[in-house]
Each structure stands twice: as structure tokens, then as C-alpha cells.
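**Q** Provided below for reference: sequence and predicted model.
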Amino acid sequence: MLIDIIAGARPNFMKIAPIIKALEARKAESGPLRYRLVHTGQHYDPRMSGDFFEQLGIPEPDVNLEVGSGTQAEQAAGIMIGYEKLLLGERSALCLVVGDVTSTMACAIAAQKLHVPVAHVEAGIRSGDWGMPEEINRMVTDAITNWFFTTSEIANANLRAAGVGEERIFFVGNTMIDTLLGNMDRLRPPAFVEELGLEAGGYFVLTLHRPSNVDATGPFAALLTAIGEGTRGLPVVFPVHPRTAKTLRELPGFPENIKLVDPQPYLEFNWLVKHAKAVITDSGGITEETTVMGVPCMTLRTTTERPETISIGTNELLGTDPASLAPALERLFDGGWKKGGIPEKWDGKTAVRIVAELERLLF
């Protein structure tokens, strides 16, 4: 029986890799499921996708829809058209989507229009912030999903509150953590470590890409200034997202200890995170990885869809006011940051649970 696995953007690749590995393991045991890997082409820069396929052992996609750049509406439309044509040519028994990118929502819609059931991995997470495109993607996808694979009891509660029946919710854990734990001994330093003088616990990692933080030069410059001052001269390694690079070019300057580097492949980026004094970010997924690695994390957002990284893990929500950074960084340097723990079922076995449930549901 054929299932489609959808991937379109960098966050997806970490989530599908262990699922593919679990399916291949079951295939070797004469398991009944076969898969078709569909890359939508939402991220088409090799630095944002190609490296991940190679490093994480993901096979070459069976299909690449090659949607490319465009507005969110243009990308969604292109993905829906391409995936609809694929299903009309060879129908699958299930569309498996992961996360909350445009590809996730678009393929879920196209599948349901053709009466192909949808399973959503990382279902039920909510930030409550409709200003985030990802929040709209999550809500739309979950509104038309048949089976929900969740990362936490908080996500389960969100789905129950939306009227989803218990029999459709499967609390399996976090496939991103499967990938992290499965590659921990393969993490490797980037080539620039010596050049930048990076020492374990002696530098920060910074990632910023959300429109509220990086699209306007004034607020962006104020954040960078606060980060530069609060980190006490330690290097701040800043892998620059293509979106962020546009605004950076318009700034007259930024603190000297902020070191700009290209987007990093998975193994190099997580090596940086593992050995950092702390991470400053506006990403959601990174807060999960820092939680498992026990690395202090400061999130420059007013909301989060991963509250367990705060209530259990090492993450704290600081908001977007640059003034919030100084006291948080002072507490870090004084040794007052919380130790944190690891959420339930973030144990590296999530993909095996997902594949077992899929076999039960489809057969």
C-alpha cells in the first residue's frame, strides 16, 4: 500500500527522516507500507534543503513539484496544482504531512479534495497568534486531518477542545527529537570554528527570521544592538536566513561580536547549538532541540506553540522588546538559568510508533 510523505521546507526534513527510516526497517521485515517521497520545492536553495537530504540519509525524492519562490498564495496554489496532478496520475492511500509550512497545508487540501485521507505529524500545536503564517497552516491542516500524531499532552488538549475525537489522536512524541538523538554522535564543527575562536560554552548562537523581528530595519537594529551589548563581547554566531539577509543589507552596521555565517547544514548547526553558552532565537523547532540538549534558550517572541519547552525545558519567552534581553542575559551569566527536563516520549522512538499506528489504521 502506497503512502505519500510530503516535504517542502527545511523544518520538514528533520521530521520525515526518522519516519522514512522506520518504514524502510518495516519493509525489510515484509511490512505492508510503501512510500512516495514528494518534495514540493518550497525551499529550493540547496543550503536550505539539499544538505539536509544528504546528511540525514533521506533518499532522493520520487517527485519534485518544483514550486519555487513566490508569495504564500502563489506557493500554495502551485503546490496544490502539482500535487493534484500527481494524485490523479497515481493515487496514494494516505497523504502524510508534517509540521506547519505552506506545503503541509496545501497538500492536505489537495488530498482531501480527492478523498485521500490525511495524517498530520506534529498536529495540535498552537501559538494563538494569527499573525504567524504557520498558525494559519496548522489550523487549516488540522481542520481537515483524519489522524493526528502529537508531540505533547498540550497538543492533545488543543485537539480535544476543537472537537477531535480521542480515537483520532495518537500521542507518539517528537520526530525532530528522533533525528537529533539518532545523529548526536555524528555532529561536527563547521569549518569556521577556529577562525571565529569558538570555544565550548564561550559563544552564543543566534537565529532570527520572523517578520516582526527582521522585516523593519529599526526594530531589527535595536535587537542586534541589545544582543551585542548583553553577550559581553562573546562571539554570537548568526546563520543568516535568506529573508533576514535582505534587511541586514539595509543596516548601517551591527555589533562586531555578531558573526554572520551562511545557513548551516543540520550536523554543523546542531554542533554549534550543543556547545553554545545559550541560543537566542525566534524559531520554534530550535527550542525543542535546546531542551533535549540542555542548552539555555531565549525566544524573542510573544507567543510559542511549544509551551512544554518552557514549562519543562530550557526555553524562556522574552518577547520582542530589546530591553528584555539584558536581565535575561545577566541571569544566564550569573548561573541562574533553569536546568530543565525532557518532555514525555521525546525518546527517539516516535517514528516507530507512527509507523505501527499507520499499519493498524490502514490495515
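**A** Now that the structure is in, tell me what you want to look at. Residues are numbered from 1 along each chain as shown.

**Q** okay, CA-based contacts and neighbour counts for the rest of this
**A** Noted.

**Q** show me what contacts residue 141?
**A** Residues near residue 141 by Cα atoms under 8 Å, 6 or more residues apart in numbering: 104, 105, 108, 109, 120.

**Q** So which elements touch the helix or strand harbouring residue 21?
**A** Using DSSP states H and E, residue 21 sits within helix 10-28. Where contact means 3 or more Cα pairs under 8 Å, 6 or more residues apart in numbering; DSSP states H and E, helix 10-28 is packed against strand 2-7, strand 34-39, helix 50-55, strand 94-98, helix 175-183, helix 350-362.

**Q** ok, structure two:
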Amino acid sequence: MKRKRILEVIPLALVGFGMVMICSSTLFFVVKGRSFTPYLFKVFIHVFLGVSVFYLVSRMKLSFIERISPLVLGFSILLLVLVVVAGKEVNAAKRWLAVPGSGFTFQPSEFAKLSLILYLARYLSRKSGEMRKPRNLLFPLGIIFLVSGLILLEPNYSVSVLTLCLGLLMLYLGGANPLHILMVVVLFVPLGLIHEHVRERIQVFINGNVPQVRNSIVALGSGGIFGVGLGRGKEKLLFIPCPHTDFIFSVVGEELGFMGTFGLMVVFLLYFINSMRASMDASLLFSKYAGCGLSLMIFLHFLFHAGVVTGILPPTGIPLPFISYGGSALMVNLGGAGILQSLSRGKG
């Protein structure tokens, strides 16, 4: 199969698989006496919008995307400020903005990751060969810290850290001195630990006192090689919180077994390898940097999510790309996949 075909088929296949797993995961609503029909309706809306974004973006010229990237980033920063000031509060966190009259909400932090990657790709392409100079790091670092800091104020620690990681990785790919990047990391970690909530989560994780992670591992183990069967998992019913979002990988493990989770890992790895190769083969520097950044965004989301449900990382609330319930994340990931598809077609 040709690379451009792989980069089209895999995201759409994962979205279809995600719809099946969300339907299976939301059975816990029935157990709790709630209807899961509204969720399924929203899933179809999310998928329709996400796939529309995928095909729309895949037909855009990358030169056009490069030109509008500063405007997109500026708009994303404005939305992040708006979230902090007037966002919808859920569980003591303001992460969502409501769409008036629709009943829908969205997370600007998801769009901010994508816009940051595109803007940094533009900056790095224009500073090619000059990124080892410390003065050329100041401006992009300021943008990265501004976006990560606004997300941290929501507060959304996991997305803030992930955004910071993506930004620093892009600077490294752009030729920045690794020592300078390491110095930034050393400075940032103590700042993150200032927040009591972060310290508590790390301490709980180190002590092994995380019930949802223990139950997630039980679900993975009970699936065996081939799983208990689609829709027949028990851990999702009462023991795993948010099985349709933050822990959907464990539902896959219980119901489809090791073969299901291993197959999913292979698919994500195959997508990552092909998207990175397509990026490196691109003729334009912007395309190279944007493609690498978007490939890393999708793959790091997968690694973070899988790391949480297997107990390797503390609970972070990172959704599984293309599969977990959530319209903002789905549209951003499909938007990123659309850009990678455009890149593989050579649409400069």
C-alpha cells in the first residue's frame, strides 16, 4: 500500500474502531441508571465534523497553512485567555468554552497544541541553520511557555506538559543546542512542582495508591490473549473511571485481549513511521517541521495514554488519539492527520 494511502486509511480506520469501543465503553451509563444515547449522538456529530476537517485540510496547500499559522496561533492564545477568564468550570477546572445555543463545548488547549506546532514549523523554517544561537531560542521559547502557561492556569497539567514537550522537541529537530533545551527542562520542572496538586499526584503514584490504575491493570490482565469479547468487559461497568475517554485502552485490553492492544500499538507505530518518512521526504522545510511535529503529537498522545493505563505514568487525562470520546481532541488529531495527508500528496 502506498504511503499516502496508509496515511489516509489508518486514521479513518481508528476512528471507526473508536466508535465501536465508545459504544462498548458507555454501557456503564446503563449500569448507573443513565442513558448513553446522548453520548452516542455526540459521537456521530464529532466523527462527522472530524472527518470533514480531515478531508478539508488534506486538500489545502501547505503554503497556505504556513501563511495563516501566526493568525491561527494568535486566535488560539486568545481562546486560552478566554477560558481562564470565562471558561466553563467542571471539577474545579476551567478547560472548556461553551458554543452558545448548541449544548456543545470545546477545549481550546487541544487547538493550541496544533497551532503551536504549525507556528514553530514556520519559525524554524525561516531560521534554518541559525537555531544553535541562543538569541534565536528566546522568542520561540517565550511562545511555548506562554501557551503552556495559559493551559497550566486552567489548570490542565498533563496537556501543559505535553505541549511543552512537543515545543521543545520541535526546537531540537530545528537544530537547537540540546544543552540549552535541557537547561529549560531543569528550570521548568521545579516550577511545575510548585502546584500542590501536582506534588500530591506524583506522591500518590509513587506510593502505588491509585485505584483507577490498579483496576485498569486488572482489566488488561483479565483480557488474556484474545479478550473476553466485545461488550463483555466488567471492569468498565463500575471500577474504571471514564472508560470511554482516559482509560479506553484498558477496555480494549479486557475485551480484545493482548492481541487487540498489540495490534493497536502496531497500527500507531506504522502510522508514526510512515508519517515521519513522508515528513522527511518533503521538499519544503515548513512541511518537514510541521509533519514531524504532528507525527510526534499523535504518537506521544498514544504513548502517554498507554503509559497511564499500564501504570508506567501517573494518571494524566490524555485521550487515545482517534479512539477516545471527545470532539476537540478528535477534530485536532484528524486535522493534524489531514495535514500529513496533504504533505504525503506533495501539496505545497
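**A** Cool, the structure landed. In this text the structure is predicted, and so the values were computed from the model without any measurement.

**Q** What would you report as the TM-score here?
**A** Put the two chains on top of each other and the TM-score (TM-score structural alignment, normalised by the length of structure 2) is 0.27; 171 aligned residues with a Cα RMSD of 7.2 Å.

**Q** returning to what we had before: in the helix holding residue 21 of structure 1, what counts as buried?
**A** 10-24, 26 (16 or more other Cα atoms under 10 Å).

**Q** orientation of it relative to helix 175-183 in degrees?
**A** 70 degrees (axes from the mean of the first three to the mean of the last three Cα atoms, to 10 degrees).

**Q** now the angle between strand 34-39 and helix 10-28 of structure 1, please.
**A** 160 degrees.

**Q** Nearest to residue 297 of structure 1 among the buried residues of helix 10-28 of structure 1?
**A** residue 11 (18.3 Å; Cα to Cα).

**Q** which residues of the stretch 151-300 of structure 1 fall in helices?
**A** Secondary structure of the stretch 151-300 of structure 1 (DSSP state H, counting those that start in this stretch): helices at 153-161, 175-183, 193-196, 211-214, 217-230, 242-248, 266-275, 285-293.

**Q** Save those as a markdown table, and put in distance to residue 332 of structure 1 and mean neighbour count too.
**A** Output for the helices of the stretch 151-300 of structure 1, formatted as a markdown table (distance: least, Cα to Cα, whole Å; neighbours: other Cα atoms under 10 Å):
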| stretch | distance to residue 332 of structure 1 | mean neighbour count |
| --- | --- | --- |
| helix 153-161 | 28 | 17 |
| helix 175-183 | 25 | 22 |
| helix 193-196 | 22 | 11 |
| helix 211-214 | 22 | 18 |
| helix 217-230 | 10 | 18 |
| helix 242-248 | 26 | 16 |
| helix 266-275 | 15 | 21 |
| helix 285-293 | 15 | 23 |
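
**Q** Tell me which of those helices sits nearest to residue 82 of structure 1.
**A** Between residue 82 of structure 1 and the helices of the stretch 151-300 of structure 1, the tightest spacing by Cα to Cα is seen for helix 242-248, at 25.0 Å.

**Q** Assign residue 89 of structure 2 to helix, strand or coil.
**A** strand (DSSP: H, G, I helix; E, B strand; the rest coil).

**Q** Against residue 96 of structure 2, how distant is it?
**A** Distance, residue 89 of structure 2 to residue 96 of structure 2, using Cα to Cα, to the nearest Å: 7 Å.

**Q** the more surrounded of these two?
**A** More crowded of residue 89 of structure 2 and residue 96, by other Cα atoms under 10 Å: residue 96, with 24 against 14.

**Q** The more buried one belongs to a helix?
**A** No - counting by three-state DSSP, residue 96 of structure 2 is located in no helix; its state is strand.

**Q** Contact partners for residue 80 of structure 2?
**A** The contact partners of residue 80 of structure 2, by Cα under 8 Å, 6+ apart, come to 108, 109, 112, 147, 150, 151.

**Q** Which ones among those map onto helices?
**A** 108, 109, 112, 147, 150, 151 (DSSP state H).

**Q** where do the strands sit along structure 2?
**A** Along structure 2, the segments classed as strands by DSSP state E run 88-90, 93-98, 105-106.

**Q** what about those, which gets the closest to residue 337 of structure 2?
**A** Of these, the one closest to residue 337 of structure 2 (Cα to Cα) turns out to be strand 105-106, at 19.2 Å.

**Q** What helices and strands are in contact with the closest one?
**A** In terms of contacts (3+ Cα pairs under 8 Å, 6+ apart), strand 105-106 of structure 2 is packed against strand 93-98.
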